[in-house]
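Enquirer: Coordinates for the following, if possible.
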Amino acid sequence: MPNKYRPDIKIQKRFLQVSAISLPVISFIPVLDVILYIAPRIGLVEAFKIVLTTYTVGTAWIFTFLGSMLLILLIAMAKPTEKSTFAYLGLAITSGVIVTIAWSSHAGAVDPIIGIISDFIHLMAVSIWVGIVLVVGWCSLNYKRWLPFLSWFSVVAIGCLVATALSGLFLMDIMVSKYTDSWMVPYGQGLLIKHLFLIPLIFYALGNGIIVKYAITKNSNFNPIPWVRLEGFILLIIFTITSIYSQQSPPHGNYLSDEAVSPLFRLFHPGVIDASSTVGFAGSINTVYFLFLSVFLLGLMLWTFYKRASIIISLLFSGLFVTSLYFMLMLTVVVR
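Expert: Below is the predicted model of the structure:
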């Protein structure tokens, strides 16, 4: 972020180091899953060797590890007098690490060109958006220059949102045969819940760009930082959901069986589901009830902005809003 468009920010070097060290550690978890899956047949040492040298997920992780080591060294060597140079180098290395993660993704395995490119754009756009929100929300020393920041960040956030949405559509086209039918399996359930949480995310993003801006013009002592942190919390929830469902088998091709049905979906539809089953919609009085409840909860989310309520209360209303929408959809769904 250009200095003239941001509040005063201080990021501890230790935090950067811990973040860089965590990259190869956390990204190794999917590799370890594969290793433990094949280890009983060929032995643990042989499984390590085969996965790291012949499996895409293992080979990509080696490059993630190397990129992370470069990033750790860069952070350790960074000098205060050369911040700009080190920042651009760090950006280049981090972008390279994102490429390796996209390379090892499900989408990259299904379509090596469009899948990797779409996943890279998706991760990069989200990282820019989330990175700014988290850094400004948790590392700001004050809220000086907040109006210039909002004007600058609004353009960046819209660009990231468009890039995320378009790349997400490409990824869904690769990974999901039919979106609504995918709700019957765990991957599709995770995707649906993630998409529902995008609604409060966009709501708070617009609130930070419009309502908070208006509040600051009326009251120069208004503190906007808690609302940026709230947006960051919603983003972290979306990340958590993504990390869970992305470890499930994607619903691509002939994937459906009664055993593969999501336990969550089974709560609402306990009947027999097989490969010929599809999802349709039929409204009922319950649909109307939960629709009105969702609108009411959305109004309460808006009320928390005007009343400057605790962000915990806002987060609670957001969770209830998503839950209400989810129940509305699940009670509207019929399996044919």
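Enquirer: rest of the way, CA atoms for contacts and neighbours
Expert: OK.
Enquirer: The stretch 51-200 of the chain: helices as residue ranges?
Expert: With helices called from DSSP state H, counting those that start in this stretch, the stretch 51-200 of the chain shows them at 56-77, 83-103, 106-110, 114-139, 146-175, 186-206.
Enquirer: now those as TSV including mean neighbour count?
Expert: Shown next, in TSV, are the helices of the stretch 51-200 of the chain (neighbours: other CA atoms under 10 Å):
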stretch	mean neighbour count
helix 56-77	19
helix 83-103	18
helix 106-110	20
helix 114-139	20
helix 146-175	17
helix 186-206	19
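Enquirer: can you list these in a markdown table and add distance to residue 21?
Expert: Listed next are these as a markdown table, based on distance: least, CA to CA, whole Å:
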| stretch | distance to residue 21 |
| --- | --- |
| helix 56-77 | 7 |
| helix 83-103 | 13 |
| helix 106-110 | 24 |
| helix 114-139 | 17 |
| helix 146-175 | 26 |
| helix 186-206 | 27 |
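Enquirer: The ones you listed: which one's closest to residue 317?
Expert: helix 186-206 (9.5 Å; CA to CA).
Enquirer: can you pull the buried residues of the helix or strand just after the closest one?
Expert: Sequence order places helix 212-218 as the next helix or strand after helix 186-206, per DSSP states H and E. Of the residues in helix 212-218, 212-213, 215 count as buried by neighbour count, 16 or more other CA atoms under 10 Å.
Enquirer: For residue 299, give me its contacts.
Expert: Neighbouring residues of residue 299 by CA atoms under 8 Å, 6 or more residues apart in numbering: there are none.
Enquirer: between the helices of the stretch 51-200 of the chain, which gets nearest to residue 237?
Expert: With CA to CA as the criterion, residue 237 lies closest to helix 186-206 of the helices of the stretch 51-200 of the chain, at 8.1 Å.
Enquirer: Show me what that closest one is packed up against.
Expert: helix 225-245, helix 263-268, helix 311-332 (3 or more CA pairs under 8 Å, 6 or more residues apart in numbering; DSSP states H and E).
Enquirer: Let's compare: structure for the following, please.
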Amino acid sequence: MNRYWTLADRPVGAWPDARTFELRDGPIPQPGPGQALTRTIYVSLDPYQWGYRRRGVEKPGDVCHARTVSQVVESRIEGLEPGDFVFNTNGWAEYGLMGEGVPRPGYMVPRRLDPAVGPISYAVGVLGMLGLTAYAGMVLQGDPRPGETVVVSAASGGVGQIAGQLARLRGAQVVGIAGREEKVRYVTDELGFDACVSHLSPTFAQDLKAACPGGVDVYFENVGGPVFEAVLPLFNPGARMTICGLIAHYGDDGGDAGAKERARAEARGVAVQNLFVGDYVESHHEAMLAELGPAVAAGKVRYRQDVREGLEALPEAFAEMLKGGNFGKMLVRVSPDPTLQVAVN
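Expert: The predicted structure follows:
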């Protein structure tokens, strides 16, 4: 049997709770022509998924959407064999189909993975959509230059940690914003940011101003709310801002927090761009891999994952991630990773 999570009902609260999801089971799907059956290994948990659910893109009864790393069990796709590893979108399920006729977001193109390139979990992280998101938002939109000051919110999270390191590699002064003290230390001590301040501090706005004595030239927005309010008065003329996410507002009812932030920043002369990673898949995915692949392999870009265990852990891990309880990119391993077993042996 195939176990999977669905929405129990259309979400009505600000944040998910025990009533939001339902664990079900059904027959393992059988692949048709041009399809493959895959066993899910890693499920990626990302803030945008809550927006899918609250806006009704995902319906009650649907398998909860997520990017995944899986292993092929049975294949009717030429060039794809049992045992191969793939990036796909099985969602919160133990098994799923990929290939012809399988619905998926248009920009999430399934592909075969080479474990020799890096850990297969990186395909939903630094060497996948997260890496491309950071690359598009920071390198292509933010365009940091040597000596400029770059601020990254949610700096220890999946996208933020990569975005800040990309700015540092380009010679910018990088200031992170994180939460609890161990995250703040990680951002400076491990990731190499020039400074990091805690949004939990009662003097957060003053701390950020002190860390950016020359103002802010590039802001990579992942949070919104009070974090944006602290950055806003620090923008320099000609500053650039990328809106990657607004996790502080994902539980809001009504309104467009992104539009409001954009208008207020633009009123100060800031060039603001919204970031949709799908716009960059065809044009810049290979360029991202060409830069991040060698940088990760050489240790020039560091990357932290927060991996939880078991299909049952998904709802709790998802809620924890939305509230900032994760430390690094949040993943759930729902079945054994054979590449790790090989490495151990």
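Enquirer: TM-score for this pair?
Expert: With the length set by TM-score structural alignment, normalised by the length of structure 1, the two chains reach a TM-score of 0.24; 134 aligned residues with a CA RMSD of 6.7 Å.
Enquirer: thinking again about what came up before, mind putting the helices and strands packed on helix 186-206 of structure 1 in TSV, distance to residue 202 of structure 1 and mean neighbour count included?
Expert: Below are those laid out as TSV (distance: least, CA to CA, whole Å; neighbours: other CA atoms under 10 Å):
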stretch	distance to residue 202 of structure 1	mean neighbour count
helix 225-245	9	18
helix 263-268	26	14
helix 311-332	12	19
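Enquirer: Any chance of a markdown table for those, columns distance to residue 150 of structure 1?
Expert: Shown next, in a markdown table, are these (distance: least, CA to CA, whole Å):
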| stretch | distance to residue 150 of structure 1 |
| --- | --- |
| helix 225-245 | 11 |
| helix 263-268 | 39 |
| helix 311-332 | 20 |
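Enquirer: Out of the ones you listed, flag the one nearest residue 122 of structure 1.
Expert: helix 225-245 (12.4 Å).
Enquirer: Would you map the helices across structure 2?
Expert: Here structure 2 has its helices, by DSSP state H, at 48-54, 129-134, 158-169, 181-189, 204-211, 226-231, 257-266, 281-297, 314-322, 338-344.
Enquirer: Serialize the ones you listed to a markdown table and add fields for mean neighbour count and distance to residue 240 of structure 2.
Expert: Formatted as a markdown table, the helices of structure 2 follow (neighbours: other CA atoms under 10 Å; distance: least, CA to CA, whole Å):
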| stretch | mean neighbour count | distance to residue 240 of structure 2 |
| --- | --- | --- |
| helix 48-54 | 18 | 23 |
| helix 129-134 | 26 | 15 |
| helix 158-169 | 27 | 13 |
| helix 181-189 | 18 | 22 |
| helix 204-211 | 18 | 17 |
| helix 226-231 | 17 | 12 |
| helix 257-266 | 15 | 9 |
| helix 281-297 | 15 | 20 |
| helix 314-322 | 20 | 26 |
| helix 338-344 | 10 | 41 |
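Enquirer: and residue 85 of structure 2, which of those helices is closest to it?
Expert: Nearest of the helices of structure 2 (CA to CA): helix 338-344, 9.8 Å.
Enquirer: follow-up on the earlier one: distance to residue 128 of structure 1 added to the buried residues of helix 212-218 of structure 1, as CSV?
Expert: Formatted as CSV, those follow (distance: CA to CA, whole Å):
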residue, distance to residue 128 of structure 1
212, 21
213, 22
215, 26
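Enquirer: Just the closest of those residues to residue 279 of structure 1, please.
Expert: Using CA to CA, residue 212 comes nearest to residue 279 of structure 1 of those, at 40.8 Å.
Enquirer: Roughly how far does the closest one sit from residue 302 of structure 1?
Expert: Relative to residue 302 of structure 1, residue 212 of structure 1 is positioned 12 Å away (CA to CA, to the nearest Å).
Enquirer: Same check on residue 163 of structure 1?
Expert: Using CA to CA, one gets 27 Å for the distance from residue 163 of structure 1 to residue 302 of structure 1.
Enquirer: Out of the helices and strands packed on helix 186-206 of structure 1, which is closest to residue 199 of structure 1?
Expert: Nearest to residue 199 of structure 1 among these is helix 311-332 (8.2 Å), distances taken as CA to CA.
Enquirer: got the contact list for residue 97 of structure 1?
Expert: Counted by CA under 8 Å, 6+ apart, residue 97 of structure 1 has contacts 63-64, 67-68.
Enquirer: try it again with 6 Å
Expert: 64, 67 (CA atoms under 6 Å, 6 or more residues apart in numbering).
Enquirer: ok, now residue 333 of structure 1?
Expert: Counted by CA under 6 Å, 6+ apart, residue 333 of structure 1 has contacts 280-281.
Enquirer: State the distance from it to residue 88 of structure 1.
Expert: In terms of CA to CA, residue 333 of structure 1 sits 49 Å off from residue 88 of structure 1.
Enquirer: Repeat that for residue 67 of structure 1.
Expert: Residue 67 of structure 1 is 15 Å from residue 88 of structure 1, by CA to CA.
Enquirer: With residue 324 of structure 1 instead?
Expert: Residue 324 of structure 1 is 44 Å from residue 88 of structure 1, where distance means CA to CA.
Enquirer: go on, residue 133 of structure 1?
Expert: Counting by CA to CA, the separation of residue 133 of structure 1 from residue 88 of structure 1 is 19 Å.
Enquirer: now do residue 244 of structure 1
Expert: Counting by CA to CA, the separation of residue 244 of structure 1 from residue 88 of structure 1 is 32 Å.
Enquirer: can you check residue 53 of structure 1 too?
Expert: Distance, residue 53 of structure 1 to residue 88 of structure 1, by CA to CA: 31 Å.
Enquirer: cool, and residue 279 of structure 1?
Expert: 48 Å.
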